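Enquirer: Predicted model and sequence below, questions to follow.
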Amino acid sequence: MYQGHPALEPIAWILLAIKLAGIPVGAFAFLHAVTQRADAFVAADKLSKNAWMGITGGATLVLLLFHPVGLGTMFWIAGLVAALVYIVDVRPRITDVQRGPRW
């Protein structure tokens, strides 16, 4: 783990927890994109299913490979933002389209 000042060791554990929490977020976004119908993305007026599978798959890979601190910080943040955009913006629209009209 961290080989520095003992007072900084709790911070290292917190950052590890943040990194580990980001990985399931990316994996969830990717798995959701994979399991949805391709026509639902078009009907929801979003990028294609293949585009979102690439974005969320790449985001998951970045979340696995990079750390939230150090030289890979910006890549890690970009991966997390990409996964969260899918979860917060695309996923609800896809779900609504596949659910059908409510009345």
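Expert: That came in fine, so what should we check first?

Enquirer: switch to C-alpha atoms for all contacts and neighbour counts from now on
Expert: Noted.

Enquirer: who's in contact with the residue nearest the centre of the chain?
Expert: Central residue check for the chain by Cα atoms, centre = their mean: the C-alpha nearest the mean position is that of Ala83, 2.4 Å away. Counting by Cα atoms under 8 Å, 6 or more residues apart in numbering, Ala83 touches 25-26, 29-30, 55-56, 59-60.

Enquirer: Second structure follows, compare the two:
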Amino acid sequence: MGGGWVLPASDIEAYVNLGIAFALLVVKIFALVSALLYSAESYDAADKLNKVTWCALLGIGVLLQVLPIPIGIVNLVLTVAAFVYLVDVRPALAGLRRRR
């Protein structure tokens, strides 16, 4: 037969899952660090949830992404929260900084 190097399907699936988990961890860490950099007053001025709430949501999201606890739906909700922060809240906060 062949002399090629082929991974079994289960190994490929494991590597894809690992890659996705790592990418989501990077997104969540980036969102958390970004949230920490803005002042609490910026969140109020942008008419968004307060800084403590966003940092708590994003911090718990990072924690659940790192821990091997199978809490799928909660992790999914916190992943969506990270994307909402990056797509909606972060641009609003950055817009306030540019206007000054």
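Expert: Right, received. Where do you want to start? This one's a predicted model, so the numbers in the text were calculated from it and none came from an experiment.

Enquirer: out of the contacts of Ala83 of the first structure, who has the most neighbours?
Expert: Ranked by the number of neighbours (other Cα atoms under 10 Å), these place Thr56 first, at 31 neighbours.

Enquirer: That one: what's its closest spatial neighbour, skipping adjacent residues?
Expert: Phe30 (4.9 Å; Cα to Cα, 6 or more residues apart in numbering).

Enquirer: The second structure: which residue goes with that neighbour?
Expert: Aligned counterpart of Phe30 of the first structure in the second structure: Leu32 (TM-score structural alignment).

Enquirer: Distance check, Leu57 of the second structure against Ala9 of the second structure.
Expert: Applying Cα to Cα, to the nearest Å, the value for Leu57 of the second structure to Ala9 of the second structure is 35 Å.

Enquirer: Check Ile69 of the second structure too.
Expert: According to Cα to Cα, Ile69 of the second structure and Ala9 of the second structure sit 24 Å apart.
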